[in-house]
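Trainee: This is the structure alone, sequence omitted:
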């Protein structure tokens, strides 16, 4: 949407008036981003680099200032034209900010400062607050990466229980089906890239392109040939088996994977008769692995029953941990998949003696759209202001909701080098910069300056992000 390209208008309306609301002689402000709790106790930090490259890397122009001035005049808000002209004239349109953040891919407990934003020009003390709307959208890729990471730990638990080589299996056990269920192309790109921090399977092309554009990863995710209902039902109910036979002829090769949705009419008949009898020898002879996809019904019961029927048709081996592993076939469940159903399905099938290796999951709307800012209670708050040469603490402490109490002072995030624990601490107001704070023995600074006055100082690769998330 090219009409949304003006950074000055990428904000909330009321932000336009905030430069007039700070105390006289305000010279600087300091803000931070944190997850104040939520569904998960740890967050996977991801996506800031993409946001910085996309939005802050392009200098503001006088033409954009003109557009914003005219817009706010008609919109009913005052506009800091002089302040934005100053940014263009004195800074070449590059925003006078310092942004520090944990390295992307870091797994950090909630209630810690993940990002700090501070102004670097006394004439632009108001700027960090003005960018809150844009920068706090960071909640989205962080929350997708966080949910995906926790699902990875859940699936790994059952693979550890029932699979001989969990490390070789985990990367493709949760496939992204979410492209059509998100609110925008940008959401699809950021969210799918966030999922790819943890897994390698995706059908959301924009996520692969996002990882390439902002993190330099040539191919972050992979897919396989797969049927949809239209390509099966277009053959007609009487020729359903011919549709399946065509899938084998087109795609089944030694070592290949072929996914075929098989519930267009009767999933159980499809397995018993078509796959298990008519096409059984073709499946075996092809050397491919057939992945049967049920797409309706109660997921826990349907997946279990499909495994039993496929077992009857194709047989199984027993792995070193005593669990059944189907020959020639697997199952992928993509309907009704969410954290609760994944756990319930894995619990059912492993109790029935089947290895979790037999299964993969496809997750759509619940992966990329079934979250919001309150899932992890994300907030961007001011914690310090420099007024007349003195740094003062800035905070909120509402009596009606202690959970919204904010942090005070300029902040540093520390990590213990031996135990891996985290602490967010205020620093001495006399220090020029929070990173000048000298931690207690055993503790190191965990925030790094990633952006300063229009320059990207850290450019993480996707491989580095993945490596951190896997620690």
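Mentor: Yep, it's here. Please read all numbers here as calculations on a predicted model, not as lab measurements.
Trainee: From now on I want contacts and neighbour counts done on CA atoms only, so please keep to that.
Mentor: Noted.
Trainee: For the closest residue to residue 40 other than its chain neighbours, which residues are in contact?
Mentor: Distance criterion CA to CA, 6 or more residues apart in numbering; nearest residue to residue 40, sequence neighbours excluded, is residue 376 at 6.9 Å. Going by CA atoms under 8 Å, 6 or more residues apart in numbering, residue 376 touches 35, 36, 37, 38, 39, 40, 143.
Trainee: Ranking by neighbours, what's the top pick from those residues?
Mentor: Most neighbours among the contacts of residue 376, by other CA atoms under 10 Å: residue 143, with 31 neighbours.
Trainee: thought that one was touching residue 371?
Mentor: Yes. Residue 143 lies in contact with residue 371 (CA atoms under 8 Å); the separation is 7.4 Å.
Trainee: and the comparison structure, right after this:
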């Protein structure tokens, strides 16, 4: 969360290399059995395929955006494809190798057999095919993928998977369905939503004359504590970092160094600033809260950026009385090594649109003029030095007396104290020594409403940073973009068979492609061609990234970011 639009990157000069644990140490600590990362029904499918089956060919596709939490008038029905390389390195290579192929055969097979015997009954599933896989020593599959960071049209597959030349292992393709789905739908979904935030912020930056470089830091990942465990927060947090630099998810940077060849010593992977929490403010005491602010601003962090949570008791008092009293100390802050010197106030409760942007207030002489004010679009009124918020509308609107600060909103309150500059499009920008970040229950819809409110009041979009938390990144499911793996082709007794799912009881969203697949890029779209020949399937934009236990395409974060074209 750099609060300066033109700040150069902060480069870490640590002497250590990527990661603190070796891959083997990390995986052995987790001790994940890769064969257990499947639904129970997968264990019997090998026996259910037609006799003579030698190949299963499947794809992973975002099938629908009907439930996607996007801004409909802005969304162009494309998802950001991301997470496959990290999954391949972590699961298909490290976990499978360390916790299955490198384990003694009796240990690896015994562990799997015990799980099935205990759950399904002794001897319910023959494990000879698992023994054969262990003897083989690697995963005999080929994965082809569109390049990560690509924006892929809905209903276009992002990857395909099939078993390779050893026909005994046709069953492996869809045995991996569960783990591919549960590990890959979320990084792509988060990367897509982060990109939608990015597009929204870039639009308002253009409209109000805010510097585009500020957008790199304007979306800040606050989601880690609300995610489904640390592995979830790592991979999802990495998806956020395709479109922004700002993050409080430390492990997302580790993930990108470990899985995507990023290096925080050479590039900006992600960054943050010192910030307080409510325990800090509470323990400082309510009566001496301003003293806590003064100590933080002048003693603990006299230079650079410090973000201070400000709603522990009375946010409006902080943003008016405290801010005014501490104005000399705030303006006197010294820049750090990269030129930053800012106090960021962080409200953390209430209606984010109103807290930041306030209300459209119309001044009237008497209450009898209320209807006229409503006709002018008033959301609040000022009459005889008092402020009232309109909590209802109609013939008898409800009026709630409010403080001036609440009606104005945080940005305008800070402007009254610190003033600032104007963009070349005439929108106001707060003094560079102060800022705001809001990270409670932010969604794309609320972010847009906040930016609209600021624009109506004549403020540029760069006056606020958004903390994008689990209210965005955990309020999603696999169905947000309808992610699913489906088989579309197979070989039985030497004959290639085209496969298609098309339930008569469904409206068409679950209808799958058919046969072998080819994806072509046509203009700014990826287009699916199904029912392809073997020769046609080898063409197009799908490229082999993993085959027979080995990663064959190993890209870096910079390449993927450049492909997406988000952060500069």
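Mentor: Happy to help now that I have it. Nothing here was measured: the structure is a model prediction, and the numbers come from that model.
Trainee: picking that back up, lining up the contacts of residue 376 of the first structure with the second structure, which overlap?
Mentor: Contacts conserved in the second structure for the contacts of residue 376 of the first structure, using both residues aligned by TM-score structural alignment, their matches' CA atoms under 8 Å: 35, 36, 37, 38, 39, 143.
Trainee: Excluding residues flanking it in the chain, which one is nearest the aligned partner of residue 345 of the second structure in the first structure?
Mentor: Under the alignment (TM-score structural alignment), residue 345 of the second structure pairs with residue 292 of the first structure. Ranked by CA to CA, 6+ apart and with sequence neighbours excluded, the top spatial neighbour of residue 292 of the first structure is residue 331, at 4.9 Å.
Trainee: For my notes, confirm that neighbour occurs in a strand.
Mentor: Yes. The assignment for residue 331 of the first structure is a strand, going by DSSP: H, G, I helix; E, B strand; the rest coil.
Trainee: and it, how many residues sit next to it?
Mentor: Residue 331 of the first structure sits with 24 neighbouring residues when counted by other CA under 10 Å.
Trainee: Which residue range of the second structure does the top helix by length along the first structure align onto?
Mentor: Identified as the longest helix of the first structure according to DSSP state H is helix 139-162. Helix 139-162 of the first structure corresponds to residues 185-208 in the second structure, going by TM-score structural alignment.
Trainee: Would you mind getting the average deviation of that stretch from the first structure?
Mentor: Here the mean offset of stretch 185-208 of the second structure against the first structure after fitting is 0.7 Å, by mean CA distance after the TM-score superposition for the first structure.
Trainee: For that stretch, buried residues please.
Mentor: For stretch 185-208 of the second structure, a neighbour-count test (16 or more other CA atoms under 10 Å) marks 185-202, 204-205, 208 as buried.
Trainee: ok so, going back, can the contacts of residue 376 of the first structure go into JSON lines with extra columns for distance to residue 133 of the first structure?
Mentor: Output for those, formatted as JSON lines (distance: CA to CA, whole Å):
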{"residue": "35", "distance to residue 133 of the first structure": "16"}
{"residue": "36", "distance to residue 133 of the first structure": "18"}
{"residue": "37", "distance to residue 133 of the first structure": "20"}
{"residue": "38", "distance to residue 133 of the first structure": "20"}
{"residue": "39", "distance to residue 133 of the first structure": "23"}
{"residue": "40", "distance to residue 133 of the first structure": "23"}
{"residue": "143", "distance to residue 133 of the first structure": "17"}
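Trainee: Now do the same for residue 323 of the second structure: its match in the first structure.
Mentor: Residue 323 of the second structure maps onto residue 275 in the first structure, by TM-score structural alignment.
Trainee: again, but for residue 56 of the second structure
Mentor: Under the alignment (TM-score structural alignment), residue 56 of the second structure maps onto residue 29 of the first structure.
Trainee: If we ignore the residues flanking it in sequence, what's nearest that match?
Mentor: In space, residue 29 of the first structure is closest to residue 385, 4.4 Å off (CA to CA, 6+ apart).
Trainee: what helix or strand does the one you found sit in?
Mentor: According to DSSP states H and E, residue 385 of the first structure maps onto strand 378-387.
Trainee: what span of the second structure lines up against that strand?
Mentor: Using TM-score structural alignment, strand 378-387 of the first structure corresponds to residues 483-492 of the second structure.
Trainee: same check, this time on stretch 335-350 of the first structure
Mentor: With TM-score structural alignment as the criterion, stretch 335-350 of the first structure aligns to 440-455.
Trainee: Could you pull out the buried residues of the matching stretch?
Mentor: 440-444, 447-455.
Trainee: Closest one of these to residue 540 of the second structure?
Mentor: Of all these, residue 540 of the second structure sits closest to residue 444, with 34.4 Å by CA to CA.
Trainee: The closest one and residue 319 of the second structure: what is the separation?
Mentor: Separation of residue 444 of the second structure from residue 319 of the second structure (CA to CA, to the nearest Å): 25 Å.
Trainee: need the helices for the stretch 351-500 of the second structure, in chain order.
Mentor: With DSSP state H, counting those that start in this stretch as the criterion, the stretch 351-500 of the second structure has helices at 352-357, 370-375, 404-408, 410-418, 444-456, 470-473.
Trainee: Go through these and name the closest to residue 28 of the second structure.
Mentor: helix 470-473 (29.1 Å).
Trainee: Cool, thanks, signing off.
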